[in-house]
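Engineer: One predicted model, sequence on top.
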Amino acid sequence: MKRIQKLVFLSAFLVLSGCQQDNQEASDTSSSNQETTELHLSVPAELPTMDPALVQDAISFTAINQVMEGLYRLDKEEKPAPALSDGDATISADGLTYTFKLKPNLKWSNGTALTAKDFEFGWKRVVNPKTAANYAFVMKPVKNAAAIMNGTAPVDSLGIKALDDSTLEVQLEKPTANFLSGITRGTFFPQNEDFVTKQGEKFGTDSEHTLYNGPFTLSEWDGTGLSWTYNKNPDYWDQKNVALAKITNEVTKETATGINLYQDDKLDLVRLTGEYAKQYLADPEFIAPLTARSVYLEINQTNISALKNEKIREALALTINRNELVNEIISNGSEALDGLVTKNLAKNPKTGEDFRKESGEYLTYNKKKAKQLWAEAKKETGIKEVEIELVTDDDETSKKVSQFIQSSVENELDGVKIKLKNVPFKNRIELGDSGQFGLLLSGWGADENDPDAFLNLFLSDSVFNGGKYANPKYDEAVKTAVTTANEEEKYQADLTAEKIILEDAGIIPLYQKADSMLVKNYVKDYIQYQIGSPNYKYITIDKN
């Protein structure tokens, strides 16, 4: 195999694995020495939604980023660049007002003109409590967004206004340094009111009930199936700089299947796990970037009486040898994580110290102390035996991780049984949101270079807090970090918040995820960012 050239990996919270296609097509597109404009990928799980207001998972964000677009898009260097915005925004002297001019003649995939009103409608739909958009919290920098979501301000008071068809004005609560990067996310994309209203509850549930304005359009997705296709959008404003004509996506959950297809030149990228990653460490097409994604166990502290006890929660955490987990079980470059916030995400504004290093290590492996805490908890609660359900995805890695956790706990804590429930990705999201679990193998990819990207998840009123962790001091620290304009005060509040939740054993940290993969050397400019969904817009195929 030849070495990968001009392939940019900045790491991200989503990796793609092997895919299946017709044998004749594979021969024509992958084995041919001639250049092709098709890319064949697979994804690790099903696609839950294409509604920009309801998207909350990596699979959906990645899909939306290919077929829709907002005012700005991340460029190859991970910097926000004008997309639908016709040049840079005009920013007021106080940093509170952004004015955007849209490019002329923008179109939706049904031929309808795309105007500033589509942004106003889309953003207001996201923050409207009736929409129940779990990811609406990313809109909080916009004026009145938080008050609207709390039900204390009308939706029409949101700080966004279409001054005319091509001019959009956005007002912020306070100056926000990374605002332009933030609006590259799918939650901030425009939505056409007429189309959304006409589709009703069907909007975003399959490719026929979704509207597109990005580099590609979506087809062959029925809302529940295991495959979908992106096709080059002829009406995209920058279509001349989109090289790929077609991208196929097919869900493949078994690593061995993906590797076989990759070796047979029937796919262009395969994700590696466990022993497979070890086998390809020296391969020139192997790469394993560490991502800004934290993997942890959520703990149901509402419905499971035993888990209300802090000593039991801590005992569970201390039975898990995280170094053994990443080195022996996952074996793909992932690293043991001693906290909630990932390393290389944020730094002390005064000293430059990495947040993860400065915050320290929490809930580290200690089986002797785990046994002691369990013994003390049994005396305090009267509990002698307990069975706890651990809910995870049904992919290969999640199954192995769940089995390792099950073995770790049951071997050290006499009387504790872990019942495994491996379900499809979409079902795991639903079970997590509704709190239907004892333990939940979960994870989060940071939305920005800020500890708040993780800490906000476990506020007592957060929709992502499925285990219902609650501590007023934690809420206070996080809210201080979010609202203060003083960088040092914010940083110290973030440190305090992480210390509180981990000393409470509110969650159990496991590891920081790496994306180990093989990528064909003819795939150029496949870009995965440290934070944000990958952009297939920039990919070219060069077999010369």
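Structural biologist: Happy to help now that I have it. Since we're looking at a predicted model, the values are computed, not measured.

Engineer: drop to CA atoms for contacts and neighbour counts, all remaining ones
Structural biologist: Will do.

Engineer: any idea how far the spatially closest residue to residue 88 that is not a sequence neighbour is from residue 382?
Structural biologist: Spatial nearest neighbour of residue 88, excluding adjacent residues (C-alpha to C-alpha, 6 or more residues apart in numbering): residue 82 at 6.0 Å. Using C-alpha to C-alpha, to the nearest Å, one gets 62 Å for the distance from residue 82 to residue 382.

Engineer: what comes into contact with the helix or strand that contains residue 512?
Structural biologist: Assigned by DSSP states H and E, residue 512 falls within strand 507-514. Residues from elsewhere that reach strand 507-514 (C-alpha atoms under 8 Å, 6 or more residues apart in numbering): 11, 288-299, 317, 322, 326, 332-340, 342, 363, 501-502.

Engineer: So which of residue 82 and residue 382 has more stuff around it?
Structural biologist: residue 82 (20 against 10; other C-alpha atoms under 10 Å).

Engineer: how near is that one to residue 141?
Structural biologist: Remark: distance between residue 82 and residue 141 (C-alpha to C-alpha) = 19 Å.

Engineer: Grab the longest strand from the chain for me.
Structural biologist: strand 290-299 (DSSP state E).

Engineer: ok, residue 89 - how many residues close by?
Structural biologist: Counted with other C-alpha under 10 Å, residue 89 comes out at 19.

Engineer: Included below, for side-by-side comparison, is a second structure:
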Amino acid sequence: MPCHSSRAWISFALAVSLAAVGCQGDESAAPPTTGWVADTLRLGQGSDFRSLDPAIANDTANVPIVRMLFQPLLDYDDGVNLVPLTAEALPTLSKDGKTYTFHLRKDVKFSNGRGVTADDYLYSWRRVINPKTKSPWASFVTDRVAGAKEYADGKAADVQGLRAPDSHTLEVTLLHPDLTFPYVAAMPFLAPVPREAIESVKDEAERNDHFALHPVGNGPFVFKDWQRGLRLRLERDPHYWGPKPSALDAIEVQFGLDPLTLQLMFERGELDLMDRIPSAAYVRLRKDSRWQPNFESLVFNGVYYLDMNCEMEPFNGPNGKKVRQAISYAVNKDRIVQLGNGRYEAAKGVVPPHMPGYHSLVKGYPYDPKRAKELLKEAGYPDGLPEPLTLWLSNEGDQGSLIAQVVQQDLAAVNVKVKLNPVNFAVFNPAVSRRNSVAFSFYGWFQDYPDPSDFLDVLFSSKSISDVESNNLTFYSSEEADKLMEEADRETNPQKRMDLYAQAEEVIADDAPVVPLVYPVEIWLHQSWVKGHKLHPVWLVRYEELSISPP
């Protein structure tokens, strides 16, 4: 899923960050011991959430909150192993490897008190692929479930591969065997939604927008209030059916907070968690022994990279590949790692090295400005690019701009001028995912599930291209890479499957539609009164497991 700017973008140059360190001095105040609110988790954000509709929410800040409202069939244990959630057990699989059968728990309820049935899943999954919903997740279903694409295209009245033999049994038949489908079934966008809550709005054109602002789900929390751009409040669901109800009574999120304000509020005890720690504060607090026990870190399966739109100048046409390769050689990733103070690992490929069972063949593009200039000359630009590149990035947080300025300086050294265009994430994400809109951008992708297909298929398959809400932001299309990824999708031997994906990544790396920069080390700070905070390898943060206790 796309990384929302609340987790990792950067807005101050290194010089400014170092100056800030000097201004604040080497001393920090001790962690606060007062200010906590009983059983209420208080969070801060830059941009408001896009939606509370599970079919729509798709970034790394939005999804953890949506998970509190909606729960799908499966979940993960403390690692990357799937466990049943609203299903009684893990699904059974037919001999041909194509039909999964889920037996549903009979005690699951929506927050309106009504019990959840298999028909609710049928309705919800059809809704995800209905073009009127405009779900960015639709292809996860249409590319897998038999008859889903025909239904989405209006060529079939129902989805052939979805059946409910009885009120608590769901059968899903796939187009072909797919080892990733159980992971997809654990994603919040496939959680059930109640038909009556959506269709209570008579105007069909307004139904989805209304539901996004007034969600009714089956999770441990219920929607209470949302003042757009200001604050959101969720409260514990009295109808929650789960074996372990949350110890929290409420979750509150404040929006419109810049990184410095977030930091100051956290240090004063007005917020309970902080994940986008400004560079100056990070260095200061990390060195303070009083704050060190409150840090949590995890090398997460994600990657930050530069997108180069293969349909736009100067990255398209017969010489576009050489330009893209030149940009790849021109960026010094080790410098980014050094300036990150332990928050990054240098990237060679798009698939993170910690992906379970995966071994990349990609050697990457070492820092080589001489080779970059040679490639630009071969592409017809002996004096560098004649026009500046505009690099789009989100303007929140304090890491994205620092990385962008390193890129700007490195490309200037090979006679490629770069103008930085930092914008609000709510503007940034629709722009970069719209065809013929943005040629050059800084982006981050975090796993939806722990498998290389979630990086390669989603980001580089021709099937991931659309005119708007495109997951393939480079609009890169390769018959060779597509074929290898399609073979991998259908392969049931786990090792052969991983080998095919490794070959596909090698092809993609040679074509260079992106410049993989760094893999993130996720670093969070929590107050001493927050208990149970442990970063998760898939969800990163699971708010339902937290509690508030006096220090």
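Structural biologist: Yep, that arrived. On a predicted model such as this, the values are computed, not experimentally measured, just so you know.

Engineer: before we move on, back to that, mind listing what the residue nearest to residue 88 of the first structure touches?
Structural biologist: Counted by C-alpha under 8 Å, 6+ apart, residue 82 of the first structure has contacts 71, 72, 73, 88.

Engineer: And it, what's its match in the second structure?
Structural biologist: Aligned by TM-score structural alignment, residue 82 of the first structure pairs with residue 84 of the second structure.

Engineer: For the aligned partner of residue 54 of the first structure in the second structure, give me its contacts.
Structural biologist: Under the alignment (TM-score structural alignment), residue 54 of the first structure pairs with residue 56 of the second structure. Shown in contact with residue 56 of the second structure (C-alpha under 8 Å, 6+ apart): 50, 134, 135, 136, 137, 189.

Engineer: tell me the SS of the aligned partner of residue 271 of the second structure in the first structure?
Structural biologist: Matched to the first structure by TM-score structural alignment, residue 271 of the second structure sits across from residue 267. Classification of residue 267 of the first structure using DSSP: H, G, I helix; E, B strand; the rest coil returns coil.

Engineer: Which residue is the nearest non-sequential neighbour of residue 267 of the first structure?
Structural biologist: Among residues not flanking residue 267 of the first structure along the chain, residue 40 sits closest, at 5.1 Å (C-alpha to C-alpha, 6+ apart).

Engineer: just checking, that neighbour is part of a strand?
Structural biologist: Yes: counting by three-state DSSP, residue 40 of the first structure falls inside a strand.

Engineer: Can you give me the distance of it to residue 18 of the first structure?
Structural biologist: From residue 40 of the first structure to residue 18 of the first structure the distance is 8 Å (C-alpha to C-alpha).

Engineer: any shared contact partners between the two?
Structural biologist: Joint contacts of residue 40 of the first structure and residue 18 (C-alpha under 8 Å, 6+ apart) are 267, 268, 269.

Engineer: The first one: neighbour count?
Structural biologist: It stands for residue 267 of the first structure. Residue 267 of the first structure has 28 neighbouring residues, counting by other C-alpha under 10 Å.

Engineer: quick one: it and residue 29 touch, right?
Structural biologist: No: shown here, residue 267 of the first structure and residue 29 do not form a contact pair, counting by C-alpha atoms under 8 Å, at 9.5 Å.

Engineer: Please identify which helix or strand holds residue 329 of the second structure.
Structural biologist: Here residue 329 of the second structure sits within helix 320-330, counting by DSSP H and E.

Engineer: tell me what that helix is packed against?
Structural biologist: Judged by 3 or more C-alpha pairs under 8 Å, 6 or more residues apart in numbering; DSSP states H and E, helix 320-330 of the second structure is in contact with helix 369-378, helix 400-412, helix 494-511, strand 514-526.

Engineer: what's the most buried one of the ones you listed?
Structural biologist: When you average the neighbours per residue for each of these (mean count of other C-alpha atoms under 10 Å), strand 514-526 leads with a mean of 24.

Engineer: quick one: that strand aligns where in the first structure?
Structural biologist: Under TM-score structural alignment, the match for strand 514-526 of the second structure is residues 507-519.

Engineer: what about the helices in the stretch 301-450 of the first structure?
Structural biologist: Applying DSSP state H, counting those that start in this stretch to the stretch 301-450 of the first structure gives helices spanning 310-318, 322-324, 355-359, 367-381, 396-412, 425-433.

Engineer: Give the buried residues for the last one.
Structural biologist: Going back to what we said before, that points to helix 425-433 of the first structure. For helix 425-433 of the first structure, a neighbour-count test (16 or more other C-alpha atoms under 10 Å) marks 425, 426, 427, 428, 429, 431, 432, 433 as buried.
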